[in-house]
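S.K.: here you go, sequence then predicted model.
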Amino acid sequence: MAKAGNGNWFARHKVITAVAATVLFFGVIGAVSDGEPDTGDEAASADQDWQPDAENDDQSDEAEPAVAEEPTPEETEEPSDRDKTPKSPEPDVEREYLVVHIVDGDTLELGNGETVRLVGIDTPEVGECGFEESASRLRELVGGQAVTLGESDEDRDQYDRLLRYVDIGAMDAGYRLIRDGLATARYDSRDGYGRHPREDAYIAADRRSADITCAPPPEPKNFADTGGGGNCDPSYSPCVPLYPPDLDCADTGPVTVHGSDPHGLDADGDGQACGGD
């Protein structure tokens, strides 16, 4: 009986030992599992803090200016043979006109029949000091030559003359006359006219240049002081030489007219001429 009892105890002991070992094994496994970090929870927390790449890219695009991409060699087109053909030069739009006659220092005539009044200048009239000099100088500058016409603020004057600058290359004939003292800067905004494009240059040149001067005219020869004689016209007293040549008041001085007045000195027909009483 004792052996049978001992055998049963050992059998039960093996079962208990196996159960205890199993419990101990799972207990150790559980302890090990409790000591390691929970990577799943931390990963979930990290997902909440991190921003998607797409959002970061959008913010970066707003902060950085766009940079133009340089074309790749494949994008650059070579000009065709047709494009390489040289183009014809543009035609010269400036017309030239032939000067055929100089009227005076500020007026000339063209071969096409037009009369041109130079813009912004004034020169002496017939009989005034400098008339011959200014007309001669304009003739030297442009007479018989091809000129170009520069437009001003007005087209024509009251006499239907073209109002133009007259140029040969870079030479402005009107400016040259002012610079040489043969013309004055006139008919501009200071005189109640429109402001012409070269006005400032003309005025500056006029201030720098010296005015032309002429020798004083000779004293008129007063034939009335010469007394009588065979050459005296009986229509006048004191003596006035016979007609012709034609004389004017500058040649005779004050006279009394007795007859037909062949010299035309008594304009109002009162018998007193050239300032006579």
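M.R.: Yep, it's here. Numbers count the residues shown, from 1 in each chain.

S.K.: from here on, contacts and neighbour counts on C-alpha atoms
M.R.: Will do.

S.K.: contact partners for residue 162?
M.R.: Going by C-alpha atoms under 8 Å, 6 or more residues apart in numbering, residue 162 touches 114, 115, 116, 117, 155, 156.

S.K.: I figured residue 130 hits residue 124, correct?
M.R.: Yes - counting by C-alpha atoms under 8 Å, residue 130 touches residue 124, with 5.8 Å between them.

S.K.: alongside the first one, take a look at this:
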Amino acid sequence: MAKSLNRRLLITLGIPTIFIPGLILASVLGWDWQNDLQKIQKSGYKDSNLIFQKQMLVTTVIDGDTFEIANGQTVRLIGLNAPDRGEAGYEQASAYLKGLIEGEEVELEYDSYHDDQYGRLLAYVWEKCETQLGCKNGKRMINWVLVKEGYGEFVSYKGRAPLTYEDLLKKTQN
């Protein structure tokens, strides 16, 4: 009974005693939660660097056009379709992409749409380079490299706006 009374008393006194001064301190120190909320609402979640990272370490290559990054998100190379498991070329495409980017820091560039129906990020992937195929100004687009080397094909998405690098990827494939 005494334990129960002490717990109730602590909860009754503790919450107001800690919560209310905490709110006062936050407002005195300048936490403007309304302003932060308005910024997110104006810019939209697609501009959030927390969700849509620009630089990230590739931790695991899943297949020839999909991989995981250090924050646990899955990224699909936009505008590219590599062979799926069970199809001819699957092992080769997966191994090639793994050799290019697994364990490497890459730059992700997003197009007009950022994710697909499976929740994967859709991105152009850029790696730092010096003299490799397609290297220009110290970096090259992995999507382009895979199409150029024959490990994937350009794919456009029906009912969606043209991709930023659509012409480049189409020309590379032909």
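M.R.: That came through fine. Predicted, not measured: the structure shown is a model, and the values here were computed from it.

S.K.: and the helices in the stretch 101-250 of the first structure?
M.R.: Ranges of helices in the stretch 101-250 of the first structure, per DSSP state H, counting those that start in this stretch, are 131-142, 173-179, 199-208, 249-252.

S.K.: quick one: the second one aligns where in the second structure?
M.R.: Looking back up the chat, that one is helix 173-179 of the first structure. Mapping helix 173-179 of the first structure onto the second structure (TM-score structural alignment) gives residues 142-148.

S.K.: once aligned, what mean separation remains between the matching stretch and the first structure?
M.R.: The superposed stretch 142-148 of the second structure is, by mean C-alpha distance after the TM-score superposition for the first structure, a mean 0.5 Å from where its aligned residues fall in the first structure.

S.K.: after superposition, how close is the longest strand that the first structure contains to the second structure?
M.R.: Counting by DSSP state E, the longest strand found in the first structure is strand 146-156. The superposed strand 146-156 of the first structure is, by mean C-alpha distance after the TM-score superposition for the first structure, a mean 0.7 Å from where its aligned residues fall in the second structure.

S.K.: show me what that strand is packed against.
M.R.: strand 97-104, strand 162-168 (3 or more C-alpha pairs under 8 Å, 6 or more residues apart in numbering; DSSP states H and E).

S.K.: on that earlier part again, list the contacts of the match of helix 173-179 of the first structure.
M.R.: 77-80, 97, 124-127, 133-134, 152-154, 168-169, 172-173.

S.K.: how about 10 Å then?
M.R.: Contacts with stretch 142-148 of the second structure, where a contact means C-alpha atoms under 10 Å, 6 or more residues apart in numbering, come from 64-65, 76-82, 93, 96-97, 100-101, 106, 123-127, 132-135, 150-154, 165, 168-174.

S.K.: strands of the first structure, residue ranges please.
M.R.: Remark: strands assigned in the first structure by DSSP E are 97-104, 107-110, 115-118, 121-122, 146-156, 162-168, 171-172, 184-185, 236-237, 255-257, 272-273.

S.K.: now do the buried residues in the fifth one.
M.R.: Going back to what we said before, that points to strand 146-156 of the first structure. For strand 146-156 of the first structure, a neighbour-count test (16 or more other C-alpha atoms under 10 Å) marks 146, 147, 148, 149, 152 as buried.

S.K.: try the first one
M.R.: Residues 97, 98, 99, 100, 101, 102, 104 are the ones in strand 97-104 of the first structure that count as buried (16+ other C-alpha under 10 Å).

S.K.: aligned partner of the fourth one in the second structure?
M.R.: Put plainly, it is residue 100 of the first structure. Residue 100 of the first structure maps onto residue 59 in the second structure when the alignment is built from TM-score structural alignment.
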